[in-house]
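Undergrad: got a predicted structure plus its sequence, pasted below:
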Amino acid sequence: MNGTPTALYSLERWNDEFSEKYLANTILIVFGLLLGIPGNLLVIVIYSCRLIKEGTGRFFVLPLAYVDLTGLFITGTLNLIRNTKHVIFPGNVTCKLLLYGSYVVGCSSLFLLNVIAVQRYQKICRPFSRQMNMKYLRVSLIICIAFSLLLNIPSLFYYGTAPVFDSYSGNVTGVMCQKVYPSSTVGLRAYQGAGAVISTANVICITTLYILIARTIFRTTRLRKTRQNDYVDEQQSSAFTSNTTVQDAQSESDEVQAMSKSRKGSVQRLSIMFMVISFTAIASYFPSWIFIAIETYKSNFWKEMSEPLFQICVILRRMYILNHLSNPFIYGMYDFAFRQQIQRLFCSFK
């Protein structure tokens, strides 16, 4: 890099142009961090202190919250630096570690969601077969994290800071955090291909399992309603003495319905909650996967679009952050116990 004052001024001005270009995305990222970090901290406090004895159904809530919180810090930091110091990225090691960390938390999240889908499938579709106990869940958690750490080690070699040249404003050289080898490199292609295959397999597995779960919940709910109606009809047909008997029959039916809902409702509600979490994660990562594939085969992709299209594409490219900030809101929608504990927590401050 040229060390003259003119060159330094030109480099700063060039970087400022990128900062202005990414300003809208910077604001969105900061807004997401302000929502996601307190939300995940609240999840960690509630589930670790007040819902810790709620059984295996909520076991993965805490690991997911820690992964999401870590993901917000890593991806938020990486993208904010990229936005504000686009061509003056501060350090090769910083770039490598942030990129490696972002890939690890993304893979860990998907692997955990896959294990959760298997667990929910067993509880809903195979309730009388052998279930995952606490030991099995802990081992699964360790395997997911360890495999994510090992799988993404190649990113430490293929990504880092690389020089970039401004061909419009003169002979000015900057430094960006990006691939340090061409996309045609065999090792890089193999790493990206393996990632694509594993991600696709995860998505197919999660989707298939939750389709089976949703079908079972639908059939169970419909069968339960049919049995309840048949029970009421049977009691009403035998109620030949007085209206009181009919009322008692209806009362007994209500009790049966309440007992049935209390036994199965919680399991089904948690399954639906994790289904929404999984599909939200897939939807948030899908645009990024598409853009990664485009970037691999078209190096000038980001330079050939209009400003409005660029802003939309940047948002979609980094939409994976949504996966790390949305879960607390989903817990609040579907987990009654979590919502109740939040109300008690805030009421205690009044």
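TA: Yep, that arrived. Numbering: from 1, shown residues only.

Undergrad: please count neighbours and contacts with C-alpha atoms only from this point.
TA: OK.

Undergrad: what's the longest helix in this structure?
TA: Longest helix in the chain by number of residues (criterion: DSSP state H): helix 243-297.

Undergrad: how far is it from where the chain is centred?
TA: Counting by Cα atoms, centre = their mean, to the nearest Å, helix 243-297 is centred 17 Å from the centre of its parent chain.

Undergrad: next helix or strand past that helix?
TA: Counting by DSSP states H and E, the element after helix 243-297 in chain order, helix or strand, is helix 307-317.

Undergrad: who touches that next one?
TA: Residues outside helix 307-317 that contact it (Cα atoms under 8 Å, 6 or more residues apart in numbering) are Tyr22, Ala24, Asn25, Pro287, Ser288, Phe291, Trp302.

Undergrad: for it, list every residue counted as buried.
TA: Across helix 307-317, burial judged by 16 or more other Cα atoms under 10 Å covers Phe310, Gln311, Cys313, Val314, Ile315, Leu316, Arg317.

Undergrad: another structure for you, compare them:
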Amino acid sequence: MDINNTNITDFLTRNFYNDVIVRERLVAPIVYLILLLLIGLPGNISIMVIYKNYNKNVYIKIIWTIAVLDLVFCLIGIPFNLGRMFNYYNFQSLRSCQIVVGILDSGIITSTHLLVLLTIHRFWQVCFPLKRQITLKNVSYFIVTCCAIGVALGIPQIAVLQPLAETDLGNNVTGYTCSVAWKDSPQAWKNYNVFLTFLFGFYTLVLFILYIMIGRTIHQQNKKRKSKLHIVQSGRSTIHSHKMTKIAITVSAVFALSSLPLYINEWATKDLDEQTLDLFSFSLLKIAQRSYLINHVANPFIYATFDKEFRKQIANILTCKTTDKDHDRRPSDTESSTRKLSTSATVT
């Protein structure tokens, strides 16, 4: 048989199976991704616009940087995943798969380190308020370090030649998918994914321990304040400190819960034949594999839940009202209150 005719036949067969799986089995995951895109783009842009106008401080600078990364994920990660869906069996560009997935891995790792940095900042403020803190002068160095670590740990995804996953479509035709391919992957790539899984578990444990210590310290401080009648003196700064802690805890919890299915899936489905799954199981699997994207669209809802000023600014944007700039002169972090209370040895 003529080689060109064979190639055309294979291409048409892949396209046929690709169209079938998109119409019959990938509708729910595609709708899921489109909803995340519609929510994530305006949500993260609103964070960047609103918090850009707040007083400059370490807390705001870190979450603003996280919002930038989340926006990049919405602009690159979600469209790329949609592209993988629409070309499920017909994704033949290995290098584009490796490069974009490597960029996404770098973003995930960078966001993780920024969350750890935010947690350490809260931990140090709450548990050691009289010691030297992370400041606006040096926080940029910490942020750059987080980004550098993320890029460095994402390079193996690009450098290691991970093959495209192959699926036998019948009639000697093979479908190519940009997804995890454990069976035919080099050992170096497998070791790399084992390392990322360990890193995720380690950082989740670190966040869990630090927030237990933060919660314990806040509980003890509240008891002392009530007994010493310091509520009037430090009430406002305490409320704001607790608000920031709640936001940081919730952001970290969403990160852990949304990323967990991704790592569980990589190990639990290594030998799974997707073609044997029913429609519901297949759709659920494809959504679970992309559950980590929730972490990059959920933060606006978290801030709106705990930050009254953020809700007010969102309302102003939606109703096209002039932004109230009084909050620009109001302390939006506990850094200023920490300095005040440090003189009286009161913990914030």
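TA: Structure's in. What do you need? These figures come from a predicted structure and were not determined experimentally.

Undergrad: tell me the one among the contacts of helix 307-317 of structure 1 nearest to Leu8 of structure 1.
TA: Nearest to Leu8 of structure 1 out of these is Tyr22 (Cα to Cα; 21.1 Å).

Undergrad: which ones are touching the nearest residue to the closest one once chain neighbours are set aside?
TA: Counting by Cα to Cα, 6 or more residues apart in numbering, Tyr22 of structure 1 lies nearest to Asn83, which is 5.5 Å off, once chain neighbours are set aside. The contact partners of Asn83 of structure 1, taken as Cα under 8 Å, 6+ apart, are Phe18, Ser19, Tyr22, Leu23, Asn25, Thr26.

Undergrad: now the contacts of helix 307-317 of structure 1 in TSV, with neighbour count and distance to Thr208 of structure 1?
TA: Listed next are these as TSV, based on neighbours: other Cα atoms under 10 Å; distance: Cα to Cα, whole Å:
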residue	neighbour count	distance to Thr208 of structure 1
Tyr22	21	38
Ala24	14	37
Asn25	20	34
Pro287	18	21
Ser288	19	22
Phe291	17	25
Trp302	14	35
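
Undergrad: can you lay out these as CSV showing distance to Gly332 of structure 1?
TA: Formatted as CSV, the contacts of helix 307-317 of structure 1 follow (distance: Cα to Cα, whole Å):
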residue, distance to Gly332 of structure 1
Tyr22, 32
Ala24, 29
Asn25, 27
Pro287, 26
Ser288, 27
Phe291, 32
Trp302, 38
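
Undergrad: which part of structure 1 matches stretch 99-112 of structure 2?
TA: Residues 97-110 of structure 1 are the counterpart of stretch 99-112 of structure 2, counting by TM-score structural alignment.

Undergrad: strands of structure 2, start to end?
TA: In structure 2, strands defined by DSSP state E lie at 165-170, 173-177, listed in chain order.

Undergrad: possible to save the ones you listed as JSON lines with distance to Leu41 of structure 2?
TA: Below are the strands of structure 2 laid out as JSON lines (distance: least, Cα to Cα, whole Å):
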{"stretch": "strand 165-170", "distance to Leu41 of structure 2": "30"}
{"stretch": "strand 173-177", "distance to Leu41 of structure 2": "27"}
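
Undergrad: where do the helices sit along the stretch 51-200 of structure 1?
TA: 61-84, 92-125, 134-151, 155-158, 186-238 (DSSP state H, counting those that start in this stretch).
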